[in-house]
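>>> The following comprises the amino acid sequence and a computationally predicted model.
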Amino acid sequence: MSDQERLLIVDDDDQFCFVMERAMRRRGYEVSIAHTQAEALEAARQAPPDLATLDLKLESDSGLKLLPELLTVAPECRVIVLTGYSSIATAVEAIKLGAVNYLCKPADADEILHALDRNSGDVDVEIADNPPSVNRVTWEHIQKVLQEHDGNISATARALGMHRRTLQRKLQKRPVRH
């Protein structure tokens, strides 16, 4: 039995997994990699992780759907959600579903470990001087409606009054900066 903390990295990006695995092993963690929801649950059953990073947008699934299942298998695991597609709606849902933190990619090993280690909020967090742009507000609204429709693109497009392909194109783009 190892006294190293076990870290599960769930991400469909092979390069990210390779780099993060090396960085975390150098910091003394025992690391497992999973690229899919099924692989993540199997890895957690075989060796329950102490910590996990979970990509929000896995190739065929949402990390938000995996989060409660992962915590059922490994209830003591501290999970952070990582994403290149951040939105307020997904951040709120990730925390409600049991994540201890939510980080936007790119994030390095030190930022991830700091986020996993935080046990409370930061009352001194910086508040933006400017309101978000119209494009950012649009992105946030689309994410909220998508979340309300459980990731169903067709239902979301109908709710937003837009063509499904138009919505798909908008979702392929990276979120607009604040």
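Done, it's in. Residues are numbered from 1 along each chain as shown.
>>> CA only for contacts and neighbour counts going forward, please
Will do.
>>> Just give the number of residues close to Glu30.
Using other C-alpha atoms under 10 Å, Glu30 has 18 other residues around it.
>>> how far away is the residue nearest to it when sequence neighbours are not counted from Arg136?
With C-alpha to C-alpha, 6 or more residues apart in numbering as the measure, Arg6 is the residue that lies nearest to Glu30, at 4.7 Å, once sequence neighbours are left out. Arg6 sits 37 Å away from Arg136, going by C-alpha to C-alpha, to the nearest Å.
>>> swap in Lys144?
12 Å.
>>> between these two, which one's more packed in?
Lys144 (19 against 16).
>>> secondary structure element for that one?
Using DSSP states H and E, the element containing Lys144 is helix 134-148.
>>> in the helix or strand that that helix is followed by, what counts as buried?
Counting by DSSP H and E, the next helix or strand C-terminal to helix 134-148 is helix 153-160. Going by neighbour count (16 or more other C-alpha atoms under 10 Å), the buried part of helix 153-160 is 153-157.
>>> try it against this one:
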Amino acid sequence: MDRFLLIDNDESFTLVLARALQRRGFTTQSAHSDTEAIALAKGQSFNKAIVDLKMQGVSGLTLIPTLKQLQPQLEIVMLTGYSSVATAVEAVKLGATNYLCKPASTTEILSAFANTSGDVEAVIPEKRPSVDRLEWEHIQKVLNENHGNISATARALGMHRRTLQRKLNKHPVRA
């Protein structure tokens, strides 16, 4: 039986997801911060984890290596409403099994755990991403390179820190 560790600072989201997984016969535990998640991973055995990318004060990316060190067999799906190519690549490099954009159904999440190999038939978009989307992707890449440090990222981008914070508080632009 699969045991899921759900890590997201949105308590109502984790409650709904936990109920949906439990109705399908899975066991779940929820954590709403990085410290809660690490404590649960140290005390219990899980074989699957669903990790939110953007949590209060910390990136879900920082949790992946720690979780994999504590439980090497753990399969991780990164789930986010702030998707970017840079964070998807980093999540997989750090050990995530897959990466999904919110909103995602329970079926899509479970499929992400099953789909661990590449898809040569993946759809290639007809339209190039907009300039705004490319800017968002670049900001996310530089932010990741600076380990989430807003001031260092603003300096690297040649941008005022407040301007960068305003851009980061907006939702990602559509491709």
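Right, received. Where do you want to start? Keep in mind it's a predicted model, so treat the numbers as computed, not measured.
>>> And the TM-score between them?
The TM-score (TM-score structural alignment, normalised by the length of structure 2) is 0.98; 175 aligned residues with a C-alpha RMSD of 0.7 Å.
>>> Surely Ala89 of structure 1 and Ile142 touch.
No. Ala89 of structure 1 lies out of contact with Ile142 (C-alpha atoms under 8 Å); the separation is 9.5 Å.
>>> Show me which of those two is the more surrounded one.
Ile142 (21 against 17).
>>> what's the burial count for the alignment partner in structure 1 of Glu90 of structure 2?
Alignment note (TM-score structural alignment): Glu90 of structure 2 maps to Glu93 of structure 1. By the criterion of other C-alpha under 10 Å, Glu93 of structure 1 has 14 neighbours.
>>> Mean deviation, the strand or helix carrying Glu93 of structure 1 versus structure 2?
In this assignment (DSSP H and E), Glu93 of structure 1 forms part of helix 88-96. Comparison of helix 88-96 of structure 1 with structure 2 after fitting gives an average deviation of 0.4 Å (mean C-alpha distance after the TM-score superposition for structure 1).
>>> buried set for that helix?
Here helix 88-96 of structure 1 shows 89-91, 94-95 as buried, counting by 16+ other C-alpha under 10 Å.
>>> what packs against the helix or strand following it?
Going down the chain from helix 88-96 of structure 1, the next helix or strand is strand 101-104, by DSSP H and E. The contact analysis (3 or more C-alpha pairs under 8 Å, 6 or more residues apart in numbering; DSSP states H and E) places strand 101-104 of structure 1 against strand 78-83, helix 88-96, helix 109-117.
>>> quick revisit: who's in contact with the residue nearest to Glu30 of structure 1?
Each residue near Arg6 of structure 1 by C-alpha atoms under 8 Å, 6 or more residues apart in numbering is listed here: 29-32, 48-51.
>>> okay, now Tyr102 of structure 1: neighbour count?
Around Tyr102 of structure 1 there are 24 residues (other C-alpha under 10 Å).
>>> Next, count neighbours for the residue lying closest to it once chain neighbours are set aside.
Sequence neighbours aside, Val81 is the residue nearest to Tyr102 of structure 1 in space, at 4.7 Å (criterion: C-alpha to C-alpha, 6+ apart). If you count neighbours by other C-alpha under 10 Å, Val81 of structure 1 ends up with 29.
>>> what helices or strands is the helix holding Glu93 of structure 1 leaning on?
Under the contact rule (3+ C-alpha pairs under 8 Å, 6+ apart), helix 88-96 of structure 1 is packed against helix 63-73, strand 101-104, helix 134-148.
>>> Now that His160 of structure 2 has come up, it's in contact with Thr153, right?
No. Using C-alpha under 8 Å as the test, His160 of structure 2 is too far from Thr153 to be in contact (9.7 Å).
>>> gap between the counterpart of Gly148 of structure 2 in structure 1 and Val81 of structure 1?
By TM-score structural alignment, Gly148 of structure 2 lines up with Gly151 in structure 1. In this view, Gly151 of structure 1 and Val81 of structure 1 are 17 Å apart by C-alpha to C-alpha.
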